[in-house]
Each structure stands twice: as structure tokens, then as C-alpha cells.
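Undergrad: my questions concern the predicted model and sequence given below.
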Amino acid sequence: MIYTDTWLQDFSDYNNINNINESGHQEITIFKPLATKKIRLRLNNLYDDVPLKFTKLVIHREGRKSIDVHVDGKYTFELAPHSAKWTDWIDIDIKANDYLTIDIHSPNKTIHSLGSNLSESFTKIKNFTDRNDGFFFGVSAVQAQVEKKPIKIAFFGDSLTNQGFFSAPLSKELTYINRIVTANYGISGNRLLHPGSGKSQWVQSFGPAGVDRFDEMLNDFQPDIVIFMEGVNDLLHPGAGSPIDELPTSQELIDGINKLNQKCSLNNIVFVPMTVTPFRGNINNGIYAWNPKKEVIRQEFNKYIVRSFPYAVDLAPFVSDASQTRLAYEFDSGDHIHTSKCGGRKIAQFIERNLIDKGLVEVIKANRQITE
């Protein structure tokens, strides 16, 4: 029997958010790509200084009886500060491409260990309040027992990955093509070369530099493919909330991405980097974030990605307007850096075509000797 994560969302430290659980009740509905008869949940309290209490934790599917979830045989429990823990194994009959709802009751009102996802195609959050910002607490992964090893794809990046507008629909479509599971390791505000710094109220949640957290992702998820989309915050933040001396050269970005590629090569993992999308027009911390120098660095970095990595996805031209320095209207959420939900679906289709055209599924089967 094989144990594999079938749903995963990286958590971060949102120390500036209070009363996320004002109602004391939260539901997380997730898409389950693989059939299984046993699952367990990863409970997450990594960034809080107080225990996270669970007075009730159940799972259910539409039209089916709910199932109590236990930890060490108990159905009420608490999770120690700065810790994560797996629940006991749960007997449940889940079909492939089904939905599962996780129902959490907790007296903790303010919780800082949070995940976030704005797309509802793979993960849907209900907080029983007026909140609709996609933040959720408590459960950061679901693991299943399966008979055959799946192909595992990790999405690694910043808010463009984290929000789920392209990664969620792409994940869902890929599961229909083959036995594939995905994990979202996007962190809003994350940079390739530097940890969070500067004046933003969100700085604590930006997390460690991508080059520093990459190993943890490789060890925890053990992916076959990494779809990488990071670098825009390395250019956007300096001088617009972060110190200007943190602006990297194109060579420093190249050195950073090469480190990630080397780590993948050593572990027989296919590295799929995407070119850095444009951000001209964005205002960050009240400051116009773009300038010609940053644009030159972006263009030089993108040229290197396209010519250096066989599975690179040249996303930037696809989402740019005629100037190649701004997001095209059909992709722009309005802040000139993040994509819209509709734009995200188009990006997902674009990436999917690239992955299929490059024969990545067959490459992974050959590398890992995965058989149907």
C-alpha cells in the first residue's frame, strides 16, 4: 500500500489577521482526485503561540453520513503551539474525482496559522461569516492510502500560484488526464532570493526565500514535477515597501533558479519554470513599483529561462499586452500584477497544452517506472 498526499496547501504566518474564526465553525470542501478507502488529515498550528482546540472535527460527502475524526483515539483534542500532527486513519470509501467536506469546530477566534485559496474549483472555504477572502485554518493536507503510485506535481511560487486561479483548474484538469495529484506551495508575497522584509502589514506571511524553503517542499511532498512561478516579487517589492538594495541583478535571479533546478536534477524531478509576468502599473504600499531598470532585469531573466530549461513555459508573452510590459486586459485582476479568475483559467489551458505537447506525463512514467 502507498501513502500519498492527495490535497495540500502550504500554510504561512498571518500574524496581522484577527478573528478569522469568529463563528467558531469552518468548512473546507476539497477535490479528491484518487479513489481510496483510508485517509488522514494533517492538522496545522505551526505559527501560533497558543494551542488550537478542536471541539468537533468531522468529514462528510453529499448525501452520506458524517464521520468523526479522531486524534490518538479522541474526538476532542488540541494541537500544541508551533506544531503539526496527523489525525488517526479514517475508514471512508471515496471515488476518484469526488468532493470531500471537512467540518471544523473550534473555540479559537484568532488563528494565525492559515492557508488561503481564492479559486473554488479545487478548494472551497465556508467560514459562516461575511468573510470571503479565502483564508482557512486547521487542515493543511489530506493523505490517502492508494494501490498505485500517482504522478505528483508541486506548484511552487508566490500569490499568483497561491490564489489558485490557474493552479486549481490546471490541477483538476490534469487529474482527468492521468493518475495525478498536486500540491499548492504558493505563498503570497514570497520571493525567490529574499525573505519577507519591509513595511507591509503582510510581511510576516511572505515567508522565507524560495531558495530556502524549496528543500522542505521536496522532502515533504517528493514531487515528480515542480511547476515554478516566482520572481515577480523580487522585482516589485524593492523600493516599494522593501529596501531598494534588495533588488537583484538578472544574474542573481539566474543563480537562484539554477540552484532549484540542480536540486530537482539530483532528485530526478522535472523542473518546469515559467517566465516572470509583467507588472507595469502596479502600486505597492502606495508606491509605483515598476521602473525601466526592473523591466530590463525581468526581460533578461525570462530570456535565460526560455533558452536554458527544456520544459520552460514562456507564459509572459501570452499574458502581456502589445507593449510586453503590462498584463493584457483580459488577464488583469485590476491591480496590474495578479490575474483574474477568468484569466487564470486561460493560463491553466495554456500551461496544460505545453505540458502535453512536451510529453511530460510520459517522461515521468519513464523516469519513475510508473505503470497503469
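TA: Ah, there it is.

Undergrad: use CA for all of it now, contacts and neighbours both
TA: Fine.

Undergrad: and the strands in the stretch 151-300 of the chain?
TA: Counting by DSSP state E, counting those that start in this stretch, one finds strands in the stretch 151-300 of the chain at the ranges 151-157, 180-186, 225-229, 270-273, 283-284, 287-288.

Undergrad: hmm, I was thinking of the stretch 1-150 of the chain
TA: Assigned strands in the stretch 1-150 of the chain, in chain order: 2-8, 12-13, 25-32, 36-45, 52-54, 56-60, 67-68, 77-79, 83-86, 90-94, 98-105, 113-116, 123-126, 135-146 (criterion: DSSP E, counting those that start in this stretch).

Undergrad: out of the ones you listed, deepest packed?
TA: Among those, ranked by average contacts under mean count of other CA atoms under 10 Å, first place goes to strand 113-116 (a mean of 25).

Undergrad: follow-up on the earlier one: minimum distance to V270: which of the strands of the stretch 1-150 of the chain has it?
TA: Between V270 and the strands of the stretch 1-150 of the chain, the tightest spacing by CA to CA is seen for strand 2-8, at 18.7 Å.

Undergrad: next one for the comparison:
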Amino acid sequence: MSPAWTASWTQAVTDVGVAGLELRDVTVRITVEAGVGGERLRAGLSNRFGTTPLHVGRAAVRVDGRAAPMRFGGRSAVDVPAGEDLVCDPVDLAVVAGAEVEVDLYLPGPWRYATANVSTATWHPSAPGDHAGSDDFPGRATPELTLPDGAEMELPAPVLRDVEVLRDVPTPVVVCLGDSITAAGWPERTARRLRDRQVAVVNRGIAGNRLRLDGAGPFGPVFGASGRSRFDRDVLATAGRTHVVVALGVNDLGHPGTMAPEDQLPTAEQLVRALDGIGARARDAGLSVLTATVTPFDGAEGFDRERELRRAEVNEWIRGLGSGVVDFDAALRSGPGAIALDPRFDSGDHLHPGDAGLDRMADVAAEVLGRSV
């Protein structure tokens, strides 16, 4: 069998132009963890939500301290047109699972920070100038965004959409389609648990994402297109994809009346139809489908008894699917019959799992995937 490109790390990108940041004469270093290894690598860049071309003056990639230039059609510089993605030429650096991969992009600018997404990647801008591939990177603090409630968050890593590796031996690639709970990193933690089996578990989570409808409110563009409408580009376009885990629905229930109009609250039947539709599309494309139960959110903003009844009805349908179920609800709630996150797993907002909760999700996902891949 000839070598094939395989997704090792991914993110789903959204429109983050609300940050109002401009990048000029700066090198950004984006650090990710390789999920699986290969003989060569390549990186995918995205300017999907930019309004002007993204000019990359020079780029380099480093793997565990070994550096090599990135080229684009043999050139060291490239313009990524507004609204488009681009993949660099293959880079002759071998990668092992768990390796730290650093992608350096020198952006002469000006470029409006527009395409990014909350993910497990970390990034830092440099002091002014071209520092691509530098052993002594002059990193600066990651810029922050002030949220409507006054809280601050680090801006997510720009431009980088995926890192792929070239492999002689095929490996399963599990694409995780989800919201902020997925973006927080249970797929990467799952990949570590399956590392000995060489299984890629890659992340296509978007904070605030919904299953049926696009994001609404001031942060609607950041919350992204609905899971079902981005399915082709974020799942089917993932290199080597063999499986998909669909972990969406809690924002469909929690956002109406808070971040979205009240009349967008779906019935349980509407959520089931949407999940069933995604599953059918995935199977038609040759993927194995796993569906995650909708996680508890009692005590979080947007919760009420009627929404809980709808969540329970959706989860009952999901559990009826049989072996292709990842039961995050049962894993995270405080006990049989409970409707809230176990305090041990709660980040504090009664919606998002903390580190212990993400580890618990990874344990459950790894167990199910271990029987499926």
C-alpha cells in the first residue's frame, strides 16, 4: 500500500474578527501535539474568514527542536487568498506520536486577525521581525480578548487548521465533531490513551457550537456554522478519516433565550432528526459513527426543567443506538438518576467539565473506541 496523508492534529476554524486585532511584522509560533507519527509532515493554513489575502513572508516547522523550512509550491513566501485554505509542501521531518510540533509563520502584515478557534494549540507572537524556525524564539504574551461579562480569555491560535503526517501503515482517524467541551481537549486526551494502538483522535470542536443552527448573538460568528452544515469540511475533508464522534446538542438547548432567540429552542424530535441525518451522511461516506450523549447542564445558564426533559429524551434515543454510543452523560453526572455534573468533574459553571471531567471523558471515549477501531 502506498503512503497516505493522515490527520495528526486538527482544529475547526471560525470567524474571530470580533477581537479587533491586527498582526503586523510579527512571527507567530503555534505549538501542537502530534496524535500519530509519520515519515514527513505538512501543515494546512486557513484564511477562510479573512477579508484580504494573508501574506506569509516565511514559514518553518520544528519537531522536538529540529527545524525545517516550509515551502508553498517551492516558494518560501505565499499569499493565502481571502476565504481560502492552503497546504504547504511536504516537509522532510519525521514525527512520532506525542511529539511537540511548532509551526512558525512570519506575517509582515498588516493582517486582521480573523481565522482561528479555541483549541488545544498554544501560540505566542514574537518581538517584531522574522523569527521563523528560531532556536531562541523571542515570544511575547498571547493577546487577550475581553468578554461581555468582563472576563478575559487568551485569543485562540490563528491560521493553523491541521497538521498531517505521511504514513506507510494506515491508522484509524477518529474525527470529533463538537462544541467547547470537545474543543477543551478530551479528543487529545483520548489519543494519548490509544497511543500504543496508533489511533489518531482529532478535534473539530468549536466553542458555542450548535448541532442544528449557526451561532447567534454578538459572538455568533465565533460560535461557527452548525455542526450539520460544517460536516463536509470539518469531517469528510479530514485526511484519512475513518470514524466520527458526534458530540453536540447541549448548546441547542441552552442558548435559546440567552445567546439566541427563545424561539430557536428545538424539540427533542428535531435534535434526534439532526443527529440521525449526520449519522446517515457519515455512513454514506464510509465512516463508522459514534454518537455521544448530551452532557448535563443543571445549574448552568439557560437550564430549566423542560430543557432537561428534552435532553433526557434525546439521550434515550442515543442509547438505543447500541454499540456506537459514547455515554458522556452517565460518565459525568453525580449518580444514577442525577441531572447535574458531578462536582468532581465540574469546572465551576455547571456546564463545562474541568480537567478531571475531561480525563473521565477520555477514559470513556478510549474504552468505546478501543472496541471500534
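TA: Noted; the coordinates are in hand. This one's a predicted model, so the numbers in the text were calculated from it and none came from an experiment.

Undergrad: most packed of the strands of the stretch 151-300 of structure 1?
TA: Of the strands of the stretch 151-300 of structure 1, the one with the most neighbours on average (mean count of other CA under 10 Å) is strand 180-186, at a mean of 25.

Undergrad: so which residues of structure 1 form helices?
TA: Taking DSSP state H to define them, one finds helices in structure 1 at 159-162, 167-177, 210-221, 232-236, 250-266, 292-308, 315-319, 341-357, 360-368.

Undergrad: could you export these as CSV, including mean neighbour count and distance to P243 of structure 1?
TA: Formatted as CSV, the helices of structure 1 follow (neighbours: other CA atoms under 10 Å; distance: least, CA to CA, whole Å):
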stretch, mean neighbour count, distance to P243 of structure 1
helix 159-162, 25, 20
helix 167-177, 20, 30
helix 210-221, 16, 18
helix 232-236, 25, 11
helix 250-266, 16, 16
helix 292-308, 17, 14
helix 315-319, 19, 26
helix 341-357, 18, 31
helix 360-368, 15, 40
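
Undergrad: and V203 of structure 1, which of those helices is closest to it?
TA: Ranking those by proximity to V203 of structure 1 (CA to CA) places helix 232-236 first, at 12.1 Å.

Undergrad: which residues in structure 2 does that closest one align to?
TA: Counting by TM-score structural alignment, helix 232-236 of structure 1 pairs with residues 250-254 of structure 2.

Undergrad: residues in contact with the matching stretch?
TA: 179, 208-213, 264-266, 294-295, 297, 301-303, 307, 311 (CA atoms under 8 Å, 6 or more residues apart in numbering).

Undergrad: quick one: contacts for E84 of structure 2?
TA: S46, N47, R48.

Undergrad: pick the one among these closest to A183 of structure 2.
TA: Nearest to A183 of structure 2 among the contacts of E84 of structure 2, counting by CA to CA, is S46 at 17.8 Å.

Undergrad: the closest one contacts D79, correct?
TA: No. Between S46 of structure 2 and D79 there is no contact under CA atoms under 8 Å: 10.9 Å.

Undergrad: how close does the residue positioned nearest the centre of structure 1 get to Y14 of structure 1?
TA: In structure 1, the centroid-proximal residue (CA atoms, centre = their mean) is N184; its distance is 2.6 Å. Applying CA to CA, to the nearest Å, the value for N184 of structure 1 to Y14 of structure 1 is 17 Å.

Undergrad: with V296 of structure 1 instead?
TA: Computed as CA to CA, the V296 of structure 1 to Y14 of structure 1 distance reads 33 Å.

Undergrad: trace the residue nearest to the centre of structure 1 over to structure 2, please.
TA: Counting by TM-score structural alignment, N184 of structure 1 lines up with N203 in structure 2.

Undergrad: what residue of structure 2 matches up with I28 of structure 1?
TA: I28 of structure 1 maps onto I30 in structure 2, by TM-score structural alignment.

Undergrad: likewise Y304 of structure 1?
TA: Applying TM-score structural alignment, one finds that Y304 of structure 1 aligns to W317 in structure 2.

Undergrad: still on that earlier bit, what sits against the residue nearest to the centre of structure 1?
TA: L8, Q9, D10, A154, F155, F156, T161, N162, S167.

Undergrad: which of those residues line up with contacts in structure 2?
TA: With both residues aligned by TM-score structural alignment, their matches' CA atoms under 8 Å, the contacts of the contacts of N184 of structure 1 that structure 2 also has are L8, Q9, D10, A154, F155, F156, T161, N162, S167.

Undergrad: need the counterpart of the last one in structure 2.
TA: Using TM-score structural alignment as the criterion, the counterpart of S167 of structure 1 in structure 2 is P187.
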